[in-house]
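Student: Any chance you can model this:
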Amino acid sequence: MKKSLLGLTLLLSVTFVAEAQKKKIDKKFNERAAIADLTYLASDELKGRDPAAPEMSMAYDYISMQLQDAGAKPIPGADGYFQNVPFRLSSPPSKGEFTIGDSTYSQGVNLLVLDGQALSGTFELVDVGFGTPADFEGKDLTGKIAVSSVGAPDRMGPADLFSLGSEKTANAKKQGAVALIERFNIPSIPWELVANYLNRAQMTIDNGDESPLPYMWVKDLSNVLPKEIATGKAKSAKLEVEGKNNTPVDGKNVVAWIEGTDKNLKNEFVMLSAHYDHVGIGTPDAEGDSIYNGTRDNAIGTVAVMNAAKFFAKNPPKRSVLLALWTAEEKGLLGSRYFAENPLIPLNQLIYNLNIDGAGYNDTSVITVIGLGRTTADDLVSEAVAEFGLKAIADPAPEQGLYDRSDNVNFAKEGIPAPTFSLGFTAFDDEINKYYHKAGDEVDSVDLDYATLYWKSYILAAQKIANSEIQPMWVAGDKYEEAGKKLYGDK
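Tutor: As a prediction, this is how the structure comes out:
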């Protein structure tokens, strides 16, 4: 009887605390101000928040001002509320051709010159497999073109293709190569889609190289090139890349922190992140609108992190909170990748990343959590969502590879548990595609009552995780479990 009474008392206590937390968020959340933030960030004035456009400064200045006004503090080592990110914008060449025997690959058709300088001449080809460090080791590539497959056997996500391309280019140059050509041979991704998206100026992280190596993809779905190289049929090739322009771009991640209240747990951080960029100006729609406002993707997520800053600055949890608004997600997850490679806080102190991003929604009764089921904090996220009358569901469209298409993956690869908190969708259907990277993604097309529940749920989920006595980890058997053990130790 006494045990039953004790259990009931504990249950009532937990329920009371949970209800008190929800009520405080309800009371403190300023819906009108949040909608005003959303309206500004998704306004035509910012012209779609292209990270290479001058209007981007209006976005990052506004966000940093909001974090400062909220009371969040600059991170030591940052430039005020910014982490400066050096980018290079590389335009398509005026001419790009790669000729092997009777076959010619042409820019925009079956060749994409993604980065580097102009280069013309006839060069020997060397197949380097997937272009891993081991593949390059001991090879003299002086004056030759290195040819590899895109990605790696276990890394074929969109972000992997570009980040690995940068690594391979650096290794190819170190071994004396004059260019790196990667064979695009992923049948599940239509080349036409790739060519349409990449046959435009490409942004990369600038590592300070004054003579970047030419880097390109060729369409080779049938794996013809390695056979021709192996048999000597394609021992050398003619390359003509002309009219290549590279322009430096100053990028900025917006970062801040809020100190936790627990003397021990405050040395651990829950990172709340969202990308604030979008795709800028594109093809006009039927009404002639060419500004892709990016309300759903990802002004809504940006406003969630800004409002989390406002709440936690006045109601700090036990753990510290890192607030991170990334630039250039739409260019290949570049801002978050730069932070992961150049962290302002040691990565092993970041015990969880609750990222927020999304393409849109088609069900306002749910929140879709990309990665639900993969960390031990899942129950806390689900509880927070349920307290606002919604239901947390797992990724309903795994074929889209969404986990690997958002900033969270750059931290998951390091071992940090990192799901993405997305607007509710039950399928990647026409209702999603109606607004995803479209000019129609404006504030007046959004259910703002649902957006408010989304914002509040996100704050409550973050609060529960930041107050938990138990550090979240990957569930046993997850692909990132070993990376987590390496980062934090075998806890």
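Student: Please count neighbours and contacts with C-alpha atoms only from this point.
Tutor: Fine.
Student: which one is residue 428 nearest to, not counting chain neighbours?
Tutor: residue 397 (6.4 Å; CA to CA, 6 or more residues apart in numbering).
Student: so how far is residue 276 from the closest residue to residue 283 other than its chain neighbours?
Tutor: Spatial nearest neighbour of residue 283, excluding adjacent residues (CA to CA, 6+ apart): residue 290 at 5.6 Å. Here the criterion is CA to CA, to the nearest Å. By it, residue 290 lies 19 Å from residue 276.
Student: What of residue 246?
Tutor: From residue 246 over to residue 276 the distance is 24 Å, taken as CA to CA.
Student: out of those two, which sits in the busier spot?
Tutor: residue 276 (31 against 18; other CA atoms under 10 Å).
Student: Would you check that that one makes contact with residue 296?
Tutor: No - judged on CA atoms under 8 Å, residue 276 makes no contact with residue 296 at a distance of 10.8 Å.
Student: OK, contacts around the residue nearest to residue 283?
Tutor: 281-284, 439 (CA atoms under 8 Å, 6 or more residues apart in numbering).
Student: Here is the second sequence; please produce its structure so I can put it next to the first one:
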Amino acid sequence: MRLFRSRWNGLASIIGVVAVAGSVASVTARPGPPAADEARLRQALEVITPALPKAHVRFLSHDLLRGRDTGDVGFEIAREYVVGQFARIGLQPITGPSYLQEFDLLEAGADRGSELTVGATRLAKPDARFTPAWLTGRATWEGAGVFVGYGLATHGRDDYAGADVRGKAVFLLNGLPDNWSADRERARAAAARVEIARRKGAAVVVELTPHDRMPAGASAGTEPPRRVVVMADGSRPRLRVDAAVSGPAATALLDAWKWVAADGTTARDVGTVRLVRAHDIKRLKSWNVVGIIPGSDPARRNESVVFSSHLDHIGIVPPDANGDTICNGAHDNAIGTSQMLASAEALVRMRPPRTIVFAAVGAEERGLLGSWHYVRNPVMPIETTVANINLDGGREGTITDDVIDNAADLSDMARIVRQVMGAQGIGVTQDRSPAALVGFSSDHFSFLLAGIPTIDLKPGYSVNGDPQRGWTERMHYYETQRHKPADN
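Tutor: Have a look, this model is predicted:
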């Protein structure tokens, strides 16, 4: 029996999966819920009607919320909405009567003359973008530079061979070699290239995106600027490059270095490099909204499962062809937040044995910062957090026969989810979309860095047995709606 099917985006299917996975997640998984648990789950899911999550999505993606950007009043309205929903559902606050985790951020303001000089070539905006010197606002570095191709040092490849980059500026190519681009394991390894450069002693890291590798329809300086934000101590879960050179300017540097893709002798000296970073630095705040269902089993209530879903989106952008400027973020991530609220609605009635934490996190679009704050300031000890279930995105109007389990293969979560799903006749597949090839594109990455087994659940690709229909719809979303006013 397909217990979790729904006529609205397969939503009850996802809620059922996360409810069961959240209840049974452990080192030793059961093949499915026992009869008593299934009966309780069935009763709990009766409260989840299509109208409930639709109402959440409708409100959170309304123009009134101005795209829920970090630091904007629209996000604060969304925050208070989720606070009210947590209280209505009956979740326990985390501090006295409060559900809020507040955290401080730094935001890059106006560029005050940042520039990158490589030999005789001087680059500034819009050909180059610069990461601020967060704690001082201005910093200057000068020294030798080395180009190391893609900067890969894994899976039998070493682009650093013969190069000493200690105390130098390292230049890396954006993207992957052709024979790496479809390999999930290699792509994941390549995602750590900035960390690899730092471990090898690089003082500065610069990324190059040459003209023939620019995203379709984009060129340097023409895309809407994205706000750059970090934690108040300058940290973030992913290390950033110090500067990035795009388009013809990057191509010109590669031509000057006489580098071609087929060149096997990648690493080479590029002369003297001077990097000046000068920015205004602003301070702002954001919040996570966190509620708890205390565990019902005295022996396991000190263990927890964390549901995460980012509440923010990207706010206001230049007008599109229809004159719309508000990125409402219905799919990204009002749907994910509605899924989490619906999961809480069901689980509070099941009284699971472990404590369940629900975290609607802020500042995901600015670098996974809300989840990064949570794992460094957890409401339940990280050491006894047994799993994270992240909900980021969905699709309305299509019933899928499967779900996507991003990053589950990095822990025992893959086996658990497949066992639970298999018992319900629901398939499991991997995400093939560009942003998810590495599997680290959402808040589950912060939990992964903290050593917590994690999964990022999404509707799958198979529709009435057709494995390509959902994929076609997903790619249409990426091309026409994602991070655009059309996502409404």
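Student: Can you pull the TM-score for these?
Tutor: Once superposed, chain against chain, the TM-score is 0.69 (TM-score structural alignment, normalised by the length of the second structure); 403 aligned residues with a CA RMSD of 4.4 Å.
Student: if we can go back for a sec, what's the counterpart of the residue nearest to residue 428 of the first structure in the second structure?
Tutor: Matched to the second structure by TM-score structural alignment, residue 397 of the first structure sits across from residue 432.
Student: Unless I misread the structure, that match falls within a helix.
Tutor: No - assigned with DSSP: H, G, I helix; E, B strand; the rest coil, residue 432 of the second structure falls outside any helix and is coil.
Student: burial of the residue nearest to residue 168 of the first structure when sequence neighbours are not counted, as a residue count?
Tutor: The shortest distance from residue 168 of the first structure to any non-neighbouring residue, by CA to CA, 6+ apart, is to residue 131 (5.9 Å). Residue 131 of the first structure has 26 neighbours, counted by other CA under 10 Å.
Student: ok, how many other residues are close to the aligned partner of residue 119 of the second structure in the first structure?
Tutor: Taking TM-score structural alignment, residue 119 of the second structure has residue 101 as its aligned residue in the first structure. When neighbours are counted by other CA under 10 Å, residue 101 of the first structure registers 11.
Student: so residue 81 of the first structure sits right up against residue 74, yeah?
Tutor: Yes - using CA under 8 Å, residue 81 of the first structure is in contact with residue 74, at 5.3 Å.
Student: Could you check which of the two has the larger neighbour count?
Tutor: Ranked by neighbour count (other CA under 10 Å), residue 81 of the first structure and residue 74 place residue 81 first, with 26 against 19.
Student: Aligned counterpart of that one in the second structure, please.
Tutor: Per TM-score structural alignment, residue 81 of the first structure is aligned with residue 99.
Student: What distance do you get for its match to residue 421 of the second structure?
Tutor: Going from residue 99 of the second structure to residue 421 of the second structure by CA to CA gives 32 Å.
Student: Can you get me the start-to-end distance on stretch 40-47 of the first structure?
Tutor: End-to-end distance for stretch 40-47 of the first structure, by CA to CA: 11 Å.
Student: buried ones in that stretch?
Tutor: 40-44, 46-47 (16 or more other CA atoms under 10 Å).
Student: Are we agreed that residue 253 of the first structure is in a helix?
Tutor: No - assignment of residue 253 of the first structure by three-state DSSP gives strand, placing it outside any helix.
Student: right, and residue 386 of the first structure touches residue 379 too?
Tutor: No - using CA under 8 Å, residue 386 of the first structure is not in contact with residue 379; the gap is 10.3 Å.
Student: Secondary structure element holding residue 23 of the first structure?
Tutor: Using DSSP states H and E, residue 23 of the first structure sits within helix 2-28.
Student: Would you indicate which residues of the very next helix or strand once past that helix are buried?
Tutor: Next helix or strand after helix 2-28 of the first structure toward the C-terminus (DSSP H and E): helix 31-41. Buried residues in helix 31-41 of the first structure, counting neighbours by 16+ other CA under 10 Å, are found at 31, 34-35, 37-41.
Student: Helix 31-41 of the first structure against the second structure, how far on average?
Tutor: For helix 31-41 of the first structure, the mean deviation from the second structure after alignment is 2.5 Å (mean CA distance after the TM-score superposition for the first structure).
Student: got the angle between the next helix or strand after that helix and helix 31-41?
Tutor: Next in sequence after helix 31-41 of the first structure, counting helices and strands by DSSP H and E, comes helix 56-70. Counting by axes from the mean of the first three to the mean of the last three CA atoms, to 10 degrees, helix 56-70 of the first structure points 160 degrees away from the direction of helix 31-41.
Student: For helix 56-70 of the first structure, give me every contacting residue.
Tutor: For helix 56-70 of the first structure, the external contacting residues (CA under 8 Å, 6+ apart) are 41, 46, 49-50, 81-82, 252-256, 276-277, 306, 309-310, 313.
Student: so residue 20 of the second structure is in which element?
Tutor: With DSSP H and E as the test, residue 20 of the second structure turns up in helix 11-24.
Student: Where in the first structure does that helix fall?
Tutor: Under the alignment (TM-score structural alignment), helix 11-24 of the second structure falls on nothing in the first structure.
Student: Repeat that for stretch 320-329 of the second structure.
Tutor: The aligned range for stretch 320-329 of the second structure is 285-294, by TM-score structural alignment.
Student: how long is the matching stretch end to end?
Tutor: Between where stretch 285-294 of the first structure begins and where it ends, there is a gap of 15 Å, by CA to CA.
Student: what do you get for stretch 206-215 of the first structure?
Tutor: Using CA to CA, the end-to-end distance of stretch 206-215 of the first structure comes to 14 Å.
Student: Residues touching it, excluding its own?
Tutor: 86-88, 113-119, 169, 173, 178-182, 248.
Student: Please spell out the ChimeraX selection for the buried subset of those.
Tutor: A single ChimeraX command is used to select the members of those judged buried by 16+ other CA under 10 Å:
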select :86,87,88,113,114,115,116,117,118,119,169,173,178,179,180,181,182
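Student: In helices only, show me the contacts of stretch 206-215 of the first structure.
Tutor: 169, 173 (DSSP state H).
Student: Do a quick rundown of the helices in the first structure.
Tutor: Using DSSP H, helices in the first structure cover 2-28, 31-41, 56-70, 133-136, 158-174, 191-198, 224-231, 300-314, 334-341, 378-387, 408-412, 430-433, 448-467, 481-488.
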